[in-house]
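1. Sequence plus the predicted model coming up.
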Amino acid sequence: MLSRRKKAIMGIGTLIIFIATILVAAVAAGVLISTSGVLQQRALLAGTEARKRITNSIEVISLLAHGNSTAETLNDFEAYIRLQPGSDPIQMRKFDIQIITEGWDQAATLQHKSMDPSEYEVGQVDNNSWTKVIDIDGDGTEDYVRLFEANSTTNGEAVLYFNLSDAGMSRPIYLGYNLSSTSVRTLKVQDKVILDSDYNGYMLVNISGNASNNTIPASTSFILRNWSEECAFDHLIPETRYCFVVMHGNDDTVLDSGERLKLLYKATPDHALGTGQEFRMIFTSEKGRLSEIRAYTPDVVRTTKVPLWPLN
C-alpha cells in the first residue's frame, strides 16, 4: 500500500511539472508574439517614414523673376510647383524656401493667416506724441508709432513712422492725404509692410476709417498683423516670408496631387540678383526630400519677366 501511494505522489509531481512547463511555454509564446507584433508595427512605421522622406517632394515647373533693365537686377521671384508623382500631400505651413547666392542666403517661411491669426489694435495716433504699440521688431521691447504732417518731402501726404527699439526708425508709410485741416478724409491702407532703413520687413499695417486734424482717432480701425489677405509682392515681408497663389486646386494650405501653386518670394533691394549670377533655390517640407534648382541669371536683362528655370 505504501509503495502504491508513493508512485501516485510522484505521478502528481510529474503532472505539476508538466503543467508548469506548458504555462511557461504559453507565457513565453505570448511574449514572443507581442514583441514580434510591436517590432512589426515599428518596422511598418519606419518604412512609411522612410518612404515619405524619399518620395515626398515637389517638382518645380518653372521659375521666373521680375527684371529691372535700368539697374540690370532681378527680384520678385515666382516659382510654379506641383507634387512629384507618388508624393503624399504636403502641408505648406511646414514648407520652407531657401535662396543661396555667393554673397548671402536666407530661409523663408509661409506668410499666411493660419500661421498667426492674431491682430493688434493700435488706437488713436496723432502728431503730438509717440503712441506705444507692441514689440514689432522682435527684440522684447515695445515700439512706438507717430503721425507726421504732410510736407514737400512726403508729396503732400501725411505719413506714419514707427520707432523700432532695435531696428531704428522705419521707412514712412504714406496715408494718401494731407490731414492737417478739419476736413475729414477716409483712409484706406491695406497690408503695408513696416520696413526699416535696410528694407527688412516686420508687420503689416491696415487702416480703414476717417482722419482729420493730424489725428487718426480710436474709432478708426488701425491694425497691425503678420499676414495679408492677398498674396502679392507689395504685401510680402521681404526675405523671411513667402506666400502662394492657388493656380489650380483647393484654396487651403495643403498641396494635393493635381494641384499647382505659384510661390512668391521677395528679396531686399540690396540682395537683388545681378546679371550672370549663379544662385540656388531649395524647397523643403517637414517630412520629405528637398528639391533644389541651380540656375544662372542672364547676362542681359531686357524683359520685365525673366525666365530662370528650366534651363534652356
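-> Ah, there it is. Since the structure is predicted, the reported quantities are computational estimates derived from the model, not experimental observations.
2. Every contact and neighbour count from this point should use C-alpha atoms.
-> OK.
3. what about stretch 96-114, distance to the chain center?
-> 8 Å (Cα atoms, centre = their mean, to the nearest Å).
4. Could you name the specific helix or strand carrying T35?
-> Element membership for T35 (DSSP states H and E) is helix 2-55.
5. Please pull up the helix or strand immediately following that helix.
-> Heading C-terminal from helix 2-55, the first helix or strand you meet, by DSSP H and E, is strand 58-68.
6. Comparison target, given below:
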Amino acid sequence: MFDRTDDRRDRDRGQVGIGTLIVFIAMVLVAAIAAGVLINTAGFLQSSAEESGEQASEQVTNRLVEVNTVGHVNNANDSGAGAEDLIENGTIDYVNMTTRLAPGSSDVNLNDTTMQWVSPDESSQLVARDTSTSGDYPIFNWTTVRDNDASVQNDDTLNDPVDRAEITINLNQTQLSTLDAGQSAELQISTRSGGQTTITLVVPDSLSNKNTVQL
C-alpha cells in the first residue's frame, strides 16, 4: 500500500534544497559584486599611488642646480667718487649664476621657473623675463653658455645634462637692492614641477679694487 507520509517528506526535502540553492546563489552574487568593488578600489589606489610617486619624484629630481655664481661690483669709481670711498661704497649690483639640470632631471623650461630672493633688506619673488605678469615683479634674464641642440636659445629649455644657462639678476630693480660687502642673500629656484633648489650667496668682506667676485 502506498505511503502518503513518505511522499510529503520527499516534497519537503525538495523545497528545502531549492531554498538553500537560492541563498547560495545570492551569496555568490554578493561576493562577486564585493570582489569587483575591491578590485576597482585597489586599481584606483594603485593609480593614485603611482601618480603621487611620480609627482614626488619630479619634485626631487626636476630642478636646476648651481654651477658657479659671480657678482658684479659697482664700486665708487663708477660714479666718479674718490678712491678713498672705494671700499665703503662698493656693492654687488648684478648676480650671474651658471645653472644646469640636476642629475636625473627631465627638461626644465626657464620661462616656467620662478625664484624667491631673500636678503637682509627685502624678500621678493622673481619671474622670467617673458612672463606676462613680469610687470608686477622683478625679472631674471638668461643667456646660453652651452647648448648642443639650441633648446635654450630657441625654446628656453634645458633638456640635456650638458646644457648650461647663465641666469642674470639685476639688483637695481624695484623691490630689490644691492648687496654690501659681507652681506649674504638666499635664492630659492622653483621649477614648474615643484622642484626646488636653495642657494646661499655670500659677499666677500672686501670689494676693494675688484670688478667681480665669487659669491
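-> Yep, that arrived. Owing to the predicted nature of the structure, the values given are computational and were not obtained by experimental measurement.
7. Any chance you could compute the TM-score here?
-> Once superposed, chain against chain, the TM-score is 0.77 (TM-score structural alignment, normalised by the length of the second structure); 188 aligned residues with a Cα RMSD of 2.4 Å.
8. Stretch 13-26 of the first structure: how far from the chain's middle?
-> 64 Å.
9. With adjacent residues omitted, what lies nearest to the residue positioned nearest the centre of the first structure?
-> The first structure has L110 as the residue nearest its centroid, 1.7 Å off, counting by Cα atoms, centre = their mean. For L110 of the first structure, ignoring the flanking residues on the chain, the nearest one in space by Cα to Cα, 6 or more residues apart in numbering is Y242 at 5.1 Å.
10. just checking, the one you found touches A108?
-> Yes. Counting by Cα atoms under 8 Å, Y242 of the first structure does reach A108; the two are 6.1 Å apart.
11. out of these two, which sits in the busier spot?
-> Legend: neighbour count by other Cα atoms under 10 Å for Y242 of the first structure and A108, higher for Y242 (24 against 20).
12. Please say which position in the second structure that one maps to.
-> Mapped onto the second structure by TM-score structural alignment, Y242 of the first structure lines up with F140.
13. mind checking the SS state of its match?
-> strand (DSSP: H, G, I helix; E, B strand; the rest coil).
14. dump the residue contacts of it.
-> F140 of the second structure is in contact with 126-129, 167-170, counting by Cα atoms under 8 Å, 6 or more residues apart in numbering.
15. My read is that N74 of the second structure contacts V95, right?
-> No. N74 of the second structure is beyond contact range of V95, at 11.4 Å (criterion: Cα under 8 Å).
16. ok, the nearest residue to V202 of the second structure once chain neighbours are set aside - how many residues close by?
-> Taking Cα to Cα, 6+ apart, and ignoring the residues beside it in sequence, V202 of the second structure has S184 as its nearest neighbour in space, at 4.3 Å. S184 of the second structure is flanked by 16 other residues according to other Cα under 10 Å.
17. who's in contact with G17 of the second structure?
-> Applying Cα under 8 Å, 6+ apart to G17 of the second structure gives no contacts.
18. Just tell me what it corresponds to in the first structure.
-> Using TM-score structural alignment, G17 of the second structure lines up with G11 in the first structure.
19. Can you give me the distance of that match to T21 of the first structure?
-> 15 Å (Cα to Cα, to the nearest Å).
20. quick one on the thing from earlier: what do Y242 and A108 of the first structure both touch?
-> What both Y242 of the first structure and A108 touch, as defined by Cα under 8 Å, 6+ apart, is the set I97.
21. Tell me the secondary structure at the residue nearest to R53 of the first structure when sequence neighbours are not counted.
-> What sits nearest to R53 of the first structure in space, not counting adjacent residues and going by Cα to Cα, 6+ apart, is G288, at 3.8 Å. Under three-state DSSP, the three-state class of G288 of the first structure is coil.
22. Give the equivalent position in the second structure for G288 of the first structure.
-> So, by TM-score structural alignment, G288 of the first structure is matched to G194.
23. Which residues are in contact with that match?
-> Applying Cα under 8 Å, 6+ apart, the residues near G194 of the second structure are 58-59, 62.
24. Repeat that for V73 of the second structure.
-> V73 of the second structure neighbours (Cα under 8 Å, 6+ apart): 90-94, 207, 210-213.
25. overlap between these and the first structure?
-> Contacts conserved in the first structure for the contacts of V73 of the second structure, using both residues aligned by TM-score structural alignment, their matches' Cα atoms under 8 Å: 90-93, 210-213.
26. so which two of the residues you listed are the farthest from each other?
-> Farthest apart among these by Cα to Cα are D93 and K210. That separation is 13.0 Å.
27. Which one's more surrounded, these two?
-> Between D93 of the second structure and K210, D93 has the larger neighbour count (other Cα under 10 Å), namely 20 against 14.
28. Tell me the counterpart of that one in the first structure.
-> Match for D93 of the second structure (TM-score structural alignment): N75.
29. what do you get for S105 of the second structure?
-> Checking TM-score structural alignment: S105 of the second structure goes with S87.
30. which residues touch the closest residue in space to Q188 of the second structure that isn't next to it in sequence?
-> In space, and not counting its chain neighbours, Q188 of the second structure is closest to T198: 4.3 Å by Cα to Cα, 6+ apart. Contact partners of T198 of the second structure, counting by Cα under 8 Å, 6+ apart, are 186-189.
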